[in-house]
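Participant: Test case, fold it:
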Amino acid sequence: MKNVTLGTTDLTVSQHILGLMRITELSASEIRTLVGDAQAEGITFFDHADIYGSSGSPEHVCESLFADALNYTSAEREQMILQTKCGIRPGYFDFSAEHILDSVNGSLKALKTDYLDLLLLHRPDALVEPDEVASAFDQLHSEGKVRHFGVSNHTPGQIELLKRSVRQPLVVNQLQLSITHAPSITSGLAMNMAHAEQSVDRHNGVLDYCRLNDITVQAWSPFQSGATGGVFIGDRENYAELNDILDELAASYGVTPTAIAAAWITRHPARIQVVLGTTKGSRLREAAAGSEIELTRPEWYRLLVAGGALLP
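Facilitator: Model (predicted):
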């Protein structure tokens, strides 16, 4: 497993992340096995959120299941990078200082740890007061409860607004990205193509912005076909050509199509981390193998076009 430097920090972290959103369907033994499989592949980074759990369940469920199943020692905890997110509440978003502080305290209790390595603001709050966020971040940082901060699904302008008040560097932006859902990449390729829907930039140049500001991008739903679609790997009804190329490259590199799809993301020079939300050890191992593959430019672009992107 390759490692990357996280944003402007001195943290060296695994290029792949294990996302724990779906572990409510697993037993404690199965959670331990899944985490052990991840660690065996060199994955040391674990992604949570206060809202992760079954529909209608209370907050911090997946965090509690994770900590209860692992029952880690302080030494074992030090070997992990634990990241969680806050800001989504039933029916609205909330970046108030009160909610951020309450959420972090709930996460620390659920995860049975004294500190979080990273805290992300989950979805942009249209009513955000940057000074409130800054106040919460200052308190959490000074108390040693959160070591680093970032955001998820934020535009460059939203990040700049936060930075007006927040003193800690925002080192992560977690964004949806896959071969078939890559507007943060493909809109720039269609510049000046007024006739093409792809030329419309709905991401405000976020990928270039993150590279310019040393913000690590974390790709969520790396195998999903779109905002609401299913997995594109093996979907020959909608992505026959793409799957033909995935199969061809998988055979060439001696891996599975899942590894190639993950390698497509990590090939990008932004040094993107891949968030793997699987609960299956086999899929985890397949994806992790992609970290060791560096696709050529022709291979990368073949996949991009087969995924639906237009080249001039």
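
Participant: only C-alpha atoms for contact and neighbour calcs from this point on.
Facilitator: OK.

Participant: Helices of the protein, start to end?
Facilitator: Under the criterion DSSP state H, the chain carries helices at the ranges 28-40, 61-70, 74-78, 97-111, 130-142, 156-163, 183-189, 206-212, 236-253, 257-266, 281-288, 297-306.

Participant: Pull the residues that contact the third one.
Facilitator: In this structure, residues lying in contact with helix 74-78 by CA atoms under 8 Å, 6 or more residues apart in numbering are T113.

Participant: Would you mark the buried spots in it?
Facilitator: Within helix 74-78, the residues that count as buried by 16 or more other CA atoms under 10 Å are R77.

Participant: thinking again about what came up before, now the helices of the chain in TSV, with distance to G226?
Facilitator: Listed next are the helices of the chain as TSV, based on distance: least, CA to CA, whole Å:
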stretch	distance to G226
helix 28-40	26
helix 61-70	25
helix 74-78	35
helix 97-111	30
helix 130-142	31
helix 156-163	22
helix 183-189	10
helix 206-212	18
helix 236-253	12
helix 257-266	14
helix 281-288	19
helix 297-306	14
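
Participant: For the comparison step, fold the sequence that follows:
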Amino acid sequence: MKTIKLGTSNLEVPVVAVGCMRINSLDKAGAERFIQTSLEEGANFFDHADIYGGGKCEEIFADAIHMSDAVREKIILQSKCGIRQGQFDFSKEHILSSVDKILQRLRTDYLDVLLLHRPDALVEPEEVAEAFDQLESAGKVRHFGVSNQNPNQIALLKKFVKQSIVANQLQLSITNANMISNGVNVNMENNSAINRDGSILDYCRLHDITIQPWSPFQFGFFEGVFLDNPKFPELNAKIDEVAKKYDVSNTTIAIAWLLRHPAKMQPVTGTMNIERIKDCIRASEITLTREEWYEIYRAAGNILP
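Facilitator: As a prediction, the model looks like this:
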């Protein structure tokens, strides 16, 4: 699989990350097969969060991959923290405690990447900086990033945090593409021109922060997938047409659409289906033309001024 540098780091990562949010839906044998298939396909970057399955997903993953020092050297682990029941928490105490528990569940001494999950309205960036320094000096976390944050939230962190912010995990798909659309419809009087995120796409490109699109097949906020969905006939017809040309599945084209963007994104999959993860990974072999990218964009109802 093709690789990219994660942010400004020297960490070389596959262009498709394997999301493990739903690994608790598999039995032990199924989880083992899924992870082994991912590794055989070159997808060795695994994305976790301490809230997935209440922490059980990280435990299931560690068991399924038969975690050992030899195995750990061959994989890249990312996890997220900061979401608690009824609140968000970026306090130093919570970050440090969360990472220790994540490492225990994953049966490893370190994370390659730690992301702060949903933004904490009560964040004190000085505390985040202290937590990051302590985690880095202890060798528990090698790289740091955020999730679902806008430019000024990141800038506030960067004022105090000395480590590079290497990634920002954001919701993005063909049908949820406002971060792209508001840049296309600048100064226009239509809904697509509404800037909901402070031009986070441009900010991340300017500051060499890798965008990791989550829910790359979803429309709305977990309302369902757009592929093969009768709500999106024009979009599916166009995706199927392009998929036929490249002799791949519609899943492959949906991921290839994200990878075609010059921001050099790293989509995070969510499927636990072996054939679908193969289709997602195959997208790294496809480069859509400019015309195909825009045709798919418009077919989703995204307008050009």
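
Participant: Out of the helices of structure 1, which is closest to N3 of structure 1?
Facilitator: Nearest to N3 of structure 1 among the helices of structure 1 is helix 257-266 (10.9 Å), distances taken as CA to CA.

Participant: Tell me roughly how far the closest one lies from structure 2 on average.
Facilitator: Its matched residues in structure 2 lie on average 0.4 Å from helix 257-266 of structure 1 after superposition (mean CA distance after the TM-score superposition for structure 1).

Participant: Now find how far off-centre that helix is within its chain.
Facilitator: Centroid separation between helix 257-266 of structure 1 and its chain, computed with CA atoms, centre = their mean, to the nearest Å, is 15 Å.

Participant: Run the angle between it and helix 297-306 for me.
Facilitator: Counting by axes from the mean of the first three to the mean of the last three CA atoms, to 10 degrees, helix 257-266 of structure 1 points 100 degrees away from the direction of helix 297-306.

Participant: Pull up the aligned stretch in structure 2 for helix 257-266 of structure 1.
Facilitator: Aligned by TM-score structural alignment, helix 257-266 of structure 1 falls on residues 250-259 of structure 2.

Participant: So which bit of structure 2 is stretch 142-156 of structure 1 matched to?
Facilitator: Counting by TM-score structural alignment, stretch 142-156 of structure 1 sits on residues 137-151 of structure 2.

Participant: Look at the matching stretch and report the distance between its end residues.
Facilitator: One end of stretch 137-151 of structure 2 to the other measures 27 Å (CA to CA, to the nearest Å).

Participant: Repeat that for stretch 166-173 of structure 1.
Facilitator: Taking CA to CA as the criterion, the two ends of stretch 166-173 of structure 1 lie 15 Å apart.

Participant: wait, what's in contact with Q273 of structure 1?
Facilitator: S14, Q15, H16, I17, T216, V217, Q218, A219, T266.

Participant: Out of these, which comes closest to L242 of structure 1?
Facilitator: Using CA to CA, T266 comes nearest to L242 of structure 1 of the contacts of Q273 of structure 1, at 17.9 Å.

Participant: ok, now how distant is that closest one from G87 of structure 1?
Facilitator: Remark: distance between T266 of structure 1 and G87 of structure 1 (CA to CA) = 28 Å.

Participant: Of the two, which one has the most company?
Facilitator: Set side by side, T266 of structure 1 and G87 show more neighbours around T266, with 24 against 21, by other CA atoms under 10 Å.
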